[in-house]
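Trainee: Make a model of this:
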Amino acid sequence: MEKQSEIMRHLIILFLLISFSATAQYKYAFGARFDGSPGITFKVNKGKKASLEALLNSFGNGAKGTLLAEWHQKAFSTGQWRWYYGVGGHAGAANRYRNRYYYDNYVQVGADGILGLEHTFSEIPLNLSVDWKPELNFINNPGLYVTNVGFSARFALKK
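Mentor: Here you go, the predicted structure:
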């Protein structure tokens, strides 16, 4: 409980320190992503219509990294809402677990797509998004996985 309150205090301090940078559009955004396994997200806008997003999330008892190129379009006639879509790839590594022992390495490599909607608040440095991110695995468990829906909350730092 004490550790959680300490984390909340740090998040509030961080939020207050960067609140001066509130904007409808942002240059950098970082935060948490919640889907099948929680992770972190870092997004860099490369202009009004393009961005790069890096995701890192848990993968079994290992980690998986994803890099996406994304393109944006204005949604709902406002600059605060944007549709985005993109492509990229992922790689992950973990140890397999069986009978209380880790017994070999497990690697996963594949291609990703993404389709989502994001909102960036103009009053506070917060960006929220919901997206669908299908994956096509080439190595270990090959196949198309289409059930990956995620929600991200990011601190948005202006240009």
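
Trainee: switch to C-alpha atoms for all contacts and neighbour counts from now on
Mentor: Will do.

Trainee: Tell me the helices and strands packed up against the helix or strand residue 94 falls within.
Mentor: Assigned by DSSP states H and E, residue 94 falls within strand 78-98. Applying 3 or more Cα pairs under 8 Å, 6 or more residues apart in numbering; DSSP states H and E, one finds that strand 78-98 contacts strand 50-59, strand 62-75, strand 101-120.

Trainee: Next, the structure of the following sequence, for comparison with the previous one:
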Amino acid sequence: MKPLKESRRVAERFKRIHILKAAVCIAAFFFLSGAIAQSYKSAVGSRASYGGLLTYKHQLNAQYFAEGIVAIRWGGVEFTALIEKSQKAFHNENTFWYIGGGMHLGFHGRDNTINPPEAKNTTTYINLGADLIGGIEYCFPDFPINVSIDYKPSFHFTGDRWFVGEGIGLSVRYVLK
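Mentor: Prediction:
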């Protein structure tokens, strides 16, 4: 039985290393390539994802944006802060790829383990971790709306579940300019 546990542990470590290597390679590609500025300074809206609720995005300079996300999950609330690099996509002035990373902090009524949502737990858990994000965004040229779809996996430093991969999201934002 002991060799089986050891082989599972080695397999998990192998998966983690390859996921992180892939993320670093993708990030390097985007960060080393040129970018074109998007057509807005700030936008606020809604994010439809597992636990997603609100999103705010602000342009830091011609290539970089800061994004904040508030999510309701695991019987609590989670705050995520991201830095994203943007680049024009498909030779279209209104479509952009973006990739980035950041951190999250959450307070939950149950642990981020693989418990069913109806599990009774009166303990409050603190969830701290790192996030990656990559997606595509379209800015409508004639009215102040932008739409994005992305993938935002999370890596937890606390709790029992080290990786949360259900981070596909659709955001619709009102452009504040």
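
Trainee: what's the TM-score here?
Mentor: Here the TM-score for the pair of chains, by TM-score structural alignment, normalised by the length of structure 1, is 0.79; 133 aligned residues with a Cα RMSD of 1.5 Å.

Trainee: can you redo the helices and strands packed on strand 78-98 of structure 1 as a markdown table with distance to residue 9 of structure 1 and mean neighbour count?
Mentor: Listed next are these as a markdown table, based on distance: least, Cα to Cα, whole Å; neighbours: other Cα atoms under 10 Å:
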| stretch | distance to residue 9 of structure 1 | mean neighbour count |
| --- | --- | --- |
| strand 50-59 | 24 | 19 |
| strand 62-75 | 27 | 18 |
| strand 101-120 | 23 | 17 |
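
Trainee: And residue 130 of structure 2, what's its match in structure 1?
Mentor: Aligned counterpart of residue 130 of structure 2 in structure 1: residue 111 (TM-score structural alignment).

Trainee: so who does the residue sitting nearest the centre point of structure 1 touch?
Mentor: Among the residues of structure 1, the one closest to the centroid is residue 41, at 3.5 Å (Cα atoms, centre = their mean). Neighbouring residues of residue 41 of structure 1 by Cα atoms under 8 Å, 6 or more residues apart in numbering: 30-33, 53-56, 152, 154.

Trainee: Generate TSV for the helices and strands packed on strand 78-98 of structure 1, with distance to residue 133 of structure 1 as supplementary columns.
Mentor: Shown next, in TSV, are these (distance: least, Cα to Cα, whole Å):
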stretch	distance to residue 133 of structure 1
strand 50-59	12
strand 62-75	10
strand 101-120	4
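
Trainee: of the ones you listed, which approaches residue 15 of structure 1 most closely?
Mentor: With Cα to Cα, the closest approach to residue 15 of structure 1 among these belongs to strand 101-120: 14.8 Å.

Trainee: angle of that closest one against strand 62-75?
Mentor: Relative orientation of strand 101-120 of structure 1 versus strand 62-75 (axes from the mean of the first three to the mean of the last three Cα atoms, to 10 degrees): 20 degrees.

Trainee: quick one: the following helix or strand past strand 101-120 of structure 1 to structure 2 mean distance?
Mentor: Downstream of strand 101-120 of structure 1, the next assigned helix or strand under DSSP H and E is strand 126-132. For strand 126-132 of structure 1, the mean distance to aligned residues of structure 2 following superposition is 0.2 Å (mean Cα distance after the TM-score superposition for structure 1).

Trainee: What span of structure 2 is strand 126-132 of structure 1 aligned with?
Mentor: Against structure 2, strand 126-132 of structure 1 falls on residues 145-151 (TM-score structural alignment).

Trainee: got a list of what the corresponding residue of structure 1 for residue 100 of structure 2 touches?
Mentor: Aligned counterpart of residue 100 of structure 2 in structure 1: residue 86 (TM-score structural alignment). With contact set as Cα under 8 Å, 6+ apart, residue 86 of structure 1 has these partners: 68-71, 113-115.

Trainee: and the gap between residue 86 of structure 1 and residue 60 of structure 1?
Mentor: In this structure, residue 86 of structure 1 lies at 25 Å from residue 60 of structure 1, with Cα to Cα, to the nearest Å as the measure.

Trainee: now swap in residue 139 of structure 1 and tell me
Mentor: 15 Å.

Trainee: Stretch 58-75 of structure 1 corresponds to what range in structure 2?
Mentor: With TM-score structural alignment as the criterion, stretch 58-75 of structure 1 aligns to 72-89.

Trainee: Quick one: distance of the matching stretch to the chain centre.
Mentor: Stretch 72-89 of structure 2 sits 4 Å away from the centroid of its parent chain (Cα atoms, centre = their mean, to the nearest Å).

Trainee: you'd agree residue 12 of structure 1 is in a strand?
Mentor: No: per DSSP: H, G, I helix; E, B strand; the rest coil, residue 12 of structure 1 lies outside any strand segment and is helix.
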